[in-house]
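J.: Here is a sequence with its predicted model. Questions after.
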Amino acid sequence: MAGADGTPHHAGHRDRLRARFTSAGGDALADYELLELFLFNAIPRRDVKPLAKELIAAFGDLGGVAAAPIERLTEIKGVSARVAADLKLLQAISARMAREGVIDKPVVSSWSALVNYCRTALQHERTEQFRVLFLDKKNRLIADEIMSRGTVDHAPVFPREVVKRALAHEASAIILVHNHPSGDPTPSHSDVVMTKKMAEAAQPFDIVLHDHLVIGRETTASFKQLGLI
């Protein structure tokens, strides 16, 4: 629909939404409104509010939308391959910004940023992924590697392979990280057994296992805080 001057009604809505964002910031806007703002450039000639709301409903929240596979995104009517690629760009930018908050910084003084980085990378993954963070002698993050991808409830990992990579990086310590796609970060029995084997494999090489983080949908479990390390 258009106004008396032929201007689409959604054009005025876009101006008003941009003005709200400019004056009050992102905290004043709902998730779907922030997504609308992002979609304005990708879809310049259409009211994108219904699409933004549908995407949030389909994938849960902004992070879920950005993390969704391209093939899932394009199943939503109105999401072209180009729009889906733009949404994946949003995910990549978010991950890069989170990484910048921890790379080359001591993890002890930037622990919350480290957890945020891990959550950004893993909380919306639909299958289990096992990563290892490699730290230098000053406990600075020097590398983050995906060691294994698996099913919805299992990602096989071999302690000797992790130790091999740690030696290649000349790492003095490691932090294990994996996600539970179920959303519940409670460590499983197999998680506990594997972590114990990892610590035993690393010990002869003076590689310290600082922690094992399990990323859930809303919260994160720390083996160290739980007394499991």
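T.: Thanks, I have it. Owing to the predicted nature of the structure, the values given are computational and were not obtained by experimental measurement.
J.: Please count neighbours and contacts with C-alpha atoms only from this point.
T.: OK.
J.: Tell me which stretches of this structure form strands.
T.: Secondary structure of the chain (DSSP state E): strands at 129-135, 141-149, 173-179, 208-215, 220-222.
J.: second one coming, line it up with the first:
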Amino acid sequence: MGKNGDDERGYFSERWSEPPAKAAAVEKPHYHGHRDRLRERFTAAGPDALPDYELLELLLFRLIPRVDTKPIAKALLSRFGTLAEVLGAPVALLQEVKGIGPSVAVDLKVITAAAQRMARSEIRGREVLSNWTQLLDYCRSAMAFENREQFRILFLDKKNVLIADEVQQIGTVDHTPVYPREVVKRALELSASAIILVHNHPTHAF
């Protein structure tokens, strides 16, 4: 945040709005054409045609206007590893990447929340045990960068279809208590035939 409370988007917008000394000499920034070409590729070939950093660029176009977002996208991926891990990172860690301020960090978390809800919808009503990759991707995006350990339970019916996904306990950075009686009680309440127990290991070094 700036000293007057402006976020990074306002800062860049204000800088862009400063009148040039000689209007005739002003050229469009190189990334303007790049943005158009990237959007065209996305529209024509679909998201699978784009690597993670370009898909992240597309997200950042709207969040940080009038700025070359390719270096920011690459810096985020260099810090966190994958697109899912970028979106799963806490707000405080996102802001440690140059170019990401408080407003953009929160906007990325809004996108994360929408993506997690979509992922939950995709595995709900499907046979979870037959699609481990999708299940692991969902768990990773939901928990990978939590700064405290979570004990999460996926409740399944007799066809191994997801009934509910619940965080049963939240612990410290390296410990979370597990109470078998509470796990069994909740499984009975939901009439679950099977459960998947998941917990994370908070990352301390980046």
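T.: Good, I have the coordinates. Owing to the predicted nature of the structure, the values given are computational and were not obtained by experimental measurement.
J.: any idea how far the alignment partner in the second structure of residue 46 of the first structure is from residue 147 of the second structure?
T.: Taking TM-score structural alignment, the alignment pairs residue 46 of the first structure with residue 67 from the second structure. Distance from residue 67 of the second structure to residue 147 of the second structure, counting by C-alpha to C-alpha, to the nearest Å: 31 Å.
J.: ditto for residue 203 of the second structure
T.: From residue 203 of the second structure over to residue 147 of the second structure (counting by C-alpha to C-alpha), the distance is 7 Å.
J.: what does residue 9 of the second structure give?
T.: The value you get for residue 9 of the second structure to residue 147 of the second structure, if C-alpha to C-alpha is used, is 27 Å.
J.: Those two - which one has more neighbours?
T.: Between residue 9 of the second structure and residue 147, counted using other C-alpha atoms under 10 Å, residue 9 has the larger neighbour count: 21 against 18.
J.: which non-adjacent residue is nearest that one?
T.: residue 64 (5.5 Å; C-alpha to C-alpha, 6 or more residues apart in numbering).
J.: List the residues that contact the one you found.
T.: By C-alpha atoms under 8 Å, 6 or more residues apart in numbering, the contact list for residue 64 of the second structure reads 8, 9, 12, 104.
J.: Can you tell me, leaving aside adjacent residues, what's nearest to the residue nearest to the spatial centre of the second structure?
T.: Centroid check for the second structure by C-alpha atoms, centre = their mean gives residue 87 as the closest residue, at 1.6 Å. Nearest non-adjacent residue to residue 87 of the second structure, counting by C-alpha to C-alpha, 6+ apart: residue 112, 5.4 Å away.
J.: So the alignment partner in the first structure of the one you found versus residue 130 of the first structure, what's the distance?
T.: Using TM-score structural alignment, the partner of residue 112 of the second structure in the first structure is residue 91. Using C-alpha to C-alpha, residue 91 of the first structure is found at 19 Å from residue 130 of the first structure.
J.: Check residue 86 of the first structure too.
T.: For residue 86 of the first structure relative to residue 130 of the first structure (C-alpha to C-alpha), the value is 27 Å.
J.: Give me the residues contacting the top helix by length along the second structure.
T.: Assignment by DSSP state H gives helix 102-123 as the longest helix of the second structure. Residues outside helix 102-123 of the second structure that contact it (C-alpha under 8 Å, 6+ apart) are 1, 7-9, 63-64, 87-88, 91, 94-95, 134-135, 138, 141-142, 162.
J.: taking these one by one, which sit in helices?
T.: 8, 9, 63, 87, 88, 91, 94, 134, 135, 138, 141, 142.
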